[in-house]
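Student: Just a sequence and a predicted model for now, questions to come.
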Amino acid sequence: MAVQANFENIASYLQQFSHDRSIPPLEKWNPDYCGEMDLVIKANGEWWHEGRPIRRQKMVDLFAKILWKEQDDYFLKTPVEKIKIQVEDAPLLISAVDQVEIDGKQYLQMTTQNQDVFVIDAEHPIYMRAFDGEMRPYVKVRYELEALVQRNVFYHLVNYGELYDEPNCTCLKLHSGDAQFTLCM
């Protein structure tokens, strides 16, 4: 099947989810591998198809719902096809952080640029890792997918945490519910 046909088939399939914010049950789908698509998620969060940026945020939001990761490879996955794409860094970006109270405990709530909302906990940890020679903060979102915490969001995170110095680095201690996370830079 031609790459353009795959892009159009996936876009058509996703229209049924366009009003629904929930993520489809990707873990239950075992479609055949259909090849690669010229789709790249850039390190800055932009989605490019065939060398051009995808400008329609609704389209990006729909494709983000069917992102899937296996080992170090990324795919768009539907019940009938699995198409490999390229991801330069993390496929998602964290665009907002808030503090919310749940059952009397304070949690850090993250929102991706595609409107995924979740709290930081053992299933969704926040951590530092290197990319392109620089230590950057990331969060595990779903299905082994991670999101880069954007710089402006990280500055807000500092307000919710406690900074302290260690030999050779500065650390940020964060609490979310009963979980504690330490980010050293």
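Tutor: Sure, I can see it. No experiment lies behind these values; they were computed from the predicted model shown.

Student: Please count neighbours and contacts with C-alpha atoms only from this point.
Tutor: Fine.

Student: Need the single longest helix in the protein, by residues.
Tutor: helix 3-14 (DSSP state H).

Student: If we go by neighbour counts, what in that one is buried?
Tutor: Buried residues in helix 3-14, counted by 16 or more other CA atoms under 10 Å: 3, 6, 7, 10, 14.

Student: ok, so of the residues you listed, who is nearest residue 104?
Tutor: residue 14 (38.0 Å; CA to CA).

Student: ok, that closest one - contacts?
Tutor: 62, 63 (CA atoms under 8 Å, 6 or more residues apart in numbering).

Student: repeat for residue 144
Tutor: So residue 144 contacts 68, 69 (CA under 8 Å, 6+ apart).

Student: how distant is whichever helix or strand comes after the longest helix of the chain from the center of its chain?
Tutor: Sequence order places strand 33-41 as the next helix or strand after helix 3-14, per DSSP states H and E. Remark: strand 33-41 is offset 18 Å from the chain centroid, using CA atoms, centre = their mean, to the nearest Å.

Student: for comparison:
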Amino acid sequence: MPEYANSRADALLPDPPMGAGQPLCGDVDIRIAADGRWYHEGSPIGRHELVCLFASVLKRDAAGDYWLETPSEKARITVEDAPFLAVEMFRAGAGREQVLSFRTNVDEVVSLDAEHPLRLAEEPMSGSAAPYIEVRPGLEARLTRAVYYHLVGLAVFEPDQASGDDGDGDGDGKVPFGVWSDGHFFVLGRLDPEDAELPPA
């Protein structure tokens, strides 16, 4: 990756074709690996400030493609999983009044709330939970294992949240457990009543 005296993101993308508007630069050989590392032409981008600069202009379109987009240029990149990692969690308050916030590997801080919900997917190989939080529209951060364990450590059982904020209650009689943040309950899983031993919030 060349060094540029001008740190503007549009100076780091390939030269666009001539013409007005926001020309497409096509695909560029930039990849965000599943572990959150950024690569250019197969080599790691070692400068954290440069990664943060790229991340600040990252967008995702309706088709699921990821783009580095500036007022003058637009280039598509490859993202293996989520573009960001949630590497640290903060807690303000307690119980139903608490607010949980996460710092990403590109130093963005986002609070878990209705606009930045939690999503649980299933690891295709292990079948274990893969947790994500929405950072910006269409852009998620995957919680690292340590952060997820920290989150689970705050989980409570809430029998009166049978559907939870995720609205996927299935009437199977299981008790949802999850975390409160910004007045919303985010379900992490469900257990049989006899296994629900955590105290309520």
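Tutor: Okay, I see it. Note that the structure is a prediction, hence the values are computed from the model and not measured.

Student: TM between them?
Tutor: The TM-score (TM-score structural alignment, normalised by the length of the first structure) is 0.77; 163 aligned residues with a CA RMSD of 3.1 Å.

Student: Against residue 153 of the second structure, how distant is the residue nearest to the spatial centre of the second structure?
Tutor: The centroid of the second structure falls nearest to residue 141 when counting by CA atoms, centre = their mean (1.7 Å). The spacing between residue 141 of the second structure and residue 153 of the second structure, counted by CA to CA, to the nearest Å, is 19 Å.

Student: repeat for residue 38 of the second structure
Tutor: 30 Å.

Student: who's more crowded, the two?
Tutor: Remark: of residue 38 of the second structure and residue 153, residue 38 carries more neighbours, 24 against 11, as counted by other CA atoms under 10 Å.

Student: which residue lines up with that one in the first structure?
Tutor: Aligned by TM-score structural alignment, residue 38 of the second structure pairs with residue 47 of the first structure.

Student: list the contacts for the closest residue to its match other than its chain neighbours?
Tutor: Nearest residue to residue 47 of the first structure in three dimensions, chain neighbours excluded: residue 41, at 4.5 Å (CA to CA, 6 or more residues apart in numbering). Counting by CA under 8 Å, 6+ apart, residue 41 of the first structure touches 47, 48, 86, 87, 88, 89, 91.

Student: need the contact list for the second one.
Tutor: In other words, residue 48 of the first structure. Going by CA under 8 Å, 6+ apart, the list of residues near residue 48 of the first structure reads 39, 40, 41, 42, 54.

Student: helices and strands around the helix or strand encompassing residue 174 of the first structure, which ones?
Tutor: Assigned by DSSP H and E, residue 174 of the first structure falls within strand 169-176. On a contact count with 3 or more CA pairs under 8 Å, 6 or more residues apart in numbering; DSSP states H and E, strand 169-176 of the first structure meets strand 105-112, strand 162-166, strand 179-184.

Student: what residues does the second one touch?
Tutor: Contacts made with strand 162-166 of the first structure from outside it, assessed by CA under 8 Å, 6+ apart, are listed as 170, 171, 172, 173, 174.

Student: For the longest strand anywhere in the first structure, what is the distance to the chain centroid?
Tutor: What stands out as the longest strand in the first structure, according to DSSP state E, is strand 92-102. Per CA atoms, centre = their mean, the displacement of strand 92-102 of the first structure from the mean C-alpha position of its chain is 13 Å.

Student: Flag every buried residue along it.
Tutor: 92, 93, 94, 95, 96, 97.

Student: what's the counterpart of the residue nearest to the centre of the second structure in the first structure?
Tutor: In the first structure, the residue matched to residue 141 of the second structure (TM-score structural alignment) is residue 147.

Student: for residue 27 of the second structure, same thing?
Tutor: Using TM-score structural alignment, residue 27 of the second structure pairs with residue 36 in the first structure.

Student: try residue 184 of the second structure
Tutor: If you follow residue 184 of the second structure across to the first structure using TM-score structural alignment, you land on residue 179.

Student: gap between the residue nearest to its match when sequence neighbours are not counted and residue 172 of the first structure?
Tutor: Spatial nearest neighbour of residue 179 of the first structure, chain neighbours left out: residue 121 (6.0 Å); criterion: CA to CA, 6+ apart. Distance of residue 121 of the first structure to residue 172 of the first structure, given as CA to CA: 16 Å.

Student: Could you tell me whether the match of residue 141 of the second structure really is in a strand?
Tutor: Yes. Assignment of residue 147 of the first structure by DSSP: H, G, I helix; E, B strand; the rest coil places it within a strand.
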